[in-house]
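K.L.:
What shape does this take:
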Amino acid sequence: MEGIEVETVTFQMIVEAARNFRNIIKETDFCYSESLSDLTGGEVYLKLENLQQSGSFKIRGAYNKMIHLSDEEKACGVVASSAGNHAQGVAISATKLGIKSTIVMPKSAPFAKIYATRKYGGEVVLEGEVYDEAYQKALEIKEATGATFVHPFNDPYVIAGQGTIGLELLKEQPDLDVILVPIGGGGIASGIALAVKSINPNIKVIGVQTKNAPSMYESVRSGHIESIPVNKTIADGIAVGRPGDLTFPLIQQYVDEIVTVSETEISQAFLLLLENCNLVCEGAGAVSVAAMLSGQLDLKGQKVGAVLSGGNIDINLIESIINHAMIATGRRTEIKVSINHKPGELSAFLNTIAEELGNVVVIRQSRHREGVSMYDLEVTVVVETLDVEHKQRLIQKLIETGYEIEYTN
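P.N.:
Below you'll find the predicted structure:
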């Protein structure tokens, strides 16, 4: 059997991929969200690819690529470079098909993702400090072993595999008006857009990128592929500096609009999904919801499908994201004051906060900083409040009581 090579993606390839996935790749739930419907004035449904096998949509494209390899290609194995979801998608797909997989990851990759990739059957090679160095190593392994390189997005079979999500969206809710989908290199967005536009060209497909890595947004705006510097982002799964030459024209043709969202909007979306929907998403997986919260889209009266593309978040990052979101929404604030260093003064300060129903979660005291009077105590507290209005009311009460607030965020 020879491997089948194609240079473009068709709707029929997506339909064929869905047929091949039956009983192998999970058809994830597409659930109504009361919280987001209330917030937007639309009828919002969430596609839960964060609950997919391996924790993201990436298994779809990887598996579809591998089932089209020849017997000889399968015998030589596959190789990929990734610090995240693609690594796990390739590893689990290869294991399902009895193919050896080698995944090159940068040495900076989170331990949890290295462990998960090994757990799914991948042989992990750690190389370099950044992705580009890992990518070059993967190409060296490809040349030395004859293994097939599985690209994370710029491959027709990978795009077709991701496009099966679009078929599932319309199978569950055929009368959708709008679909929101994350964009990194463009694999999932181009696949979904091609699928749904082939069925109903009136559906509006909106891609979402982080402002810290807007390569597709800038490329579409300029009309040609741009290489854009990538800044640090919690949406690392879509932090791609250059779109693919396959995905770019598909995005141009089938995606109606691209919006970008900030780190704060992504963190707020993460917190909303966690608190109101009981869902854990990685930053990239939450950008579709971030777009709804950003105020850029009028979704009133619209039936909306939002793709939550993954849930593989570094557990060490969760507290930082929650804290950032709570500060941005006025639910957590840090206040610093100086009080007289005598019995009862600290208690009186904390009682004033309690009277306004503020919840002190952190308290720090110091007399050792230059500039603090020998008669005073510097007190810094982190206080939880209900919202911005409650926070402002608390600060006003402290000022009226006579406290000189040196700092508040």
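
K.L.:
okay, CA-based contacts and neighbour counts for the rest of this
P.N.:
Noted.

K.L.:
Mind listing what's buried along the helix or strand Ala269 falls within?
P.N.:
Ala269 belongs to helix 263-277 when assigned by DSSP states H and E. For helix 263-277, burial by neighbour count (16 or more other Cα atoms under 10 Å) applies to 263-273.

K.L.:
cool, stretch 390-397 as well?
P.N.:
Using 16+ other Cα under 10 Å as the test for burial, stretch 390-397 gives 390-391, 394-395, 397.

K.L.:
next structured bit after the helix or strand encompassing Ala306?
P.N.:
Using DSSP H and E, the element containing Ala306 is strand 303-308. Next helix or strand after strand 303-308 toward the C-terminus (DSSP H and E): helix 315-328.

K.L.:
For the residue nearest to Ala116 when sequence neighbours are not counted, give its distance to Ile315.
P.N.:
Using Cα to Cα, 6 or more residues apart in numbering and skipping residues adjacent in sequence, the residue nearest Ala116 is Gln88, 6.8 Å away. Distance, Gln88 to Ile315, using Cα to Cα, to the nearest Å: 17 Å.

K.L.:
Would you do the same for the sequence below? I want to compare the two.
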Amino acid sequence: MPEAPVTPDDVRRAAEVIRDGVHRTPTFTSRSLGSGRYLKAELFQRTGSFKARGALNHVRSLTREERDRGVISVSAGNHAQALAWAAGTEGIDALLVMWRTASAAKVDATRAYGASVDLEAADPGEAFARLRELEAETGRVFVHPFDDPVVIAGAGTVGLEILEDVPGVETVVVACGGGGLVSGIAAACVPAGVRVVAVEPEHSNALALGLAAGEPVPVTPETVADALTAPFTGQRPIEICGALGVEVVLVSDEEIREAFRFLYSRAKLAAEPGGATAVAAVLAGRIPGSNVVSVVSGGNVSADIASAILARL
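P.N.:
Presented below is the predicted three-dimensional model:
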């Protein structure tokens, strides 16, 4: 097996760096999903998603000169909140580029963590262009939301906890947008003999396209799972997932909504649609086998979206 750009040692080092700053989130059995099925409740992480792990790992890796320059990034909301929080805990100024249709709740939360927010971009594609403009103007350090080995290693600590908490785990199922979480978990888990499956919305399938092409492929995401609307999957996640044999499963928006309702009503987990996407593949019967862990990756959902989905309970 070729060596991936992020190794298990990188993930273990990240775990030591962030140990005192993030939560060790629980893993529950879920009889409603079937025997040998588990939920990794990463929605209970600081800032409401796994993103806090990678953001803190990167921020703590900065030199004094880099800290003084401040940080900048682009995000639909979860990485924005995470970087705002991580930078704030380390006394670093942060600027986040979001877009005008981003969740108002996530924009407000990012500001509440102490960061400045730029909303000039109309959509994710424009946001990356706006990021480059502001990065050049301000001289800030760019903390990539998913195509960064330090961020990926931090996200991979989710996988280490699964390995420790579920002896005999055979498959880990992970939602994918830009690819940082699934590639980090793969880096931690595949060398230990665990299968990793990425789940994408069928109309936001940048990883599937990127793996086929061997490089990032631009997409125009259309999905209820706003956390999974990266306009491409990163080169490093593509390399890692390709090297480690990560499989990709696609789910529909209605299957994501059904998983959202399942988590709320049966597991009592108030996930966001993106956080329910891994479970959607399990509920749809696309993940065979036993000892399967689905990562519920985030819980930052606005009340209007949640109520609209739950109205069909």
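
K.L.:
What's the TM-score once they're superposed?
P.N.:
Here the superposed chains carry a TM-score of 0.94, computed using TM-score structural alignment, normalised by the length of the second structure; 310 aligned residues with a Cα RMSD of 1.6 Å.

K.L.:
contact partners of the helix holding Ala269 of the first structure?
P.N.:
Helix 263-277 of the first structure is touched from outside by 33, 35, 210-212, 233-235, 279-283, 286-287, 289-291, 293-294, 321-322, 324-326, 328-329, with contacts defined as Cα atoms under 8 Å, 6 or more residues apart in numbering.

K.L.:
same question, stretch 213-226 of the first structure
P.N.:
183-186, 209, 227-231, 233, 238-243, 245, 248, 252, 258-260.

K.L.:
Walking through the stretch 251-400 of the first structure, point out its strands one by one.
P.N.:
Secondary structure of the stretch 251-400 of the first structure by DSSP state E, counting those that start in this stretch: the strands cover 257-261, 303-308, 332-340, 359-366, 376-384.

K.L.:
right, so of those, which gets closest to Tyr120 of the first structure?
P.N.:
strand 303-308 (22.0 Å; Cα to Cα).

K.L.:
so where is stretch 65-74 of the first structure in the second structure?
P.N.:
Mapped onto the second structure using TM-score structural alignment, stretch 65-74 of the first structure spans residues 58-67.

K.L.:
tell me which residues of the matching stretch are tucked away?
P.N.:
58-60, 67.

K.L.:
and which of the residues you listed is nearest to Arg195 of the second structure?
P.N.:
His58 (26.9 Å).

K.L.:
Roughly how far does the closest one sit from Val197 of the second structure?
P.N.:
25 Å.

K.L.:
ditto for Arg266 of the second structure
P.N.:
23 Å.

K.L.:
again with Glu90 of the second structure
P.N.:
Distance from Glu90 of the second structure to Val197 of the second structure, by Cα to Cα: 34 Å.

K.L.:
And Val17 of the second structure, by the same measure?
P.N.:
For Val17 of the second structure, the distance to Val197 of the second structure - Cα to Cα - is 27 Å.

K.L.:
Tell me which of those two has more neighbours.
P.N.:
Neighbours around Val17 of the second structure and Val197, counted as other Cα atoms under 10 Å, are more numerous at Val197. The numbers are 24 against 17.

K.L.:
Three-state assignment for the aligned partner of the more buried one in the first structure, please.
P.N.:
Aligned by TM-score structural alignment, Val197 of the second structure pairs with Ile206 of the first structure. Following DSSP: H, G, I helix; E, B strand; the rest coil, we place Ile206 of the first structure in the strand state.

K.L.:
Just the element for the closest residue to Leu160 of the second structure other than its chain neighbours, please.
P.N.:
In this structure, Leu160 of the second structure finds its nearest non-sequential neighbour in Ala188, 6.2 Å apart by Cα to Cα, 6+ apart. When elements are assigned from DSSP H and E, Ala188 of the second structure belongs to helix 180-189.

K.L.:
Now do that helix: everything it contacts.
P.N.:
So helix 180-189 of the second structure is contacted by 4, 6-8, 11, 50, 145-148, 151-160, 163, 174-176, 195-198, 234, 237-238, 240-241, 244, 246 (Cα under 8 Å, 6+ apart).

K.L.:
The same query, at a cut-off of 6 Å, please.
P.N.:
7-8, 146, 152-153, 155-156, 159, 174, 237, 240-241 (Cα atoms under 6 Å, 6 or more residues apart in numbering).

K.L.:
out of these, who has the most neighbours?
P.N.:
In the contacts of helix 180-189 of the second structure, the most neighbours by other Cα under 10 Å go to Ile152, 34 neighbours.

K.L.:
Roughly how far does the corresponding residue of the first structure for that residue sit from Thr264 of the first structure?
P.N.:
In the first structure, the residue matched to Ile152 of the second structure (TM-score structural alignment) is Ile159. As judged by Cα to Cα, Ile159 of the first structure and Thr264 of the first structure stand 30 Å apart.
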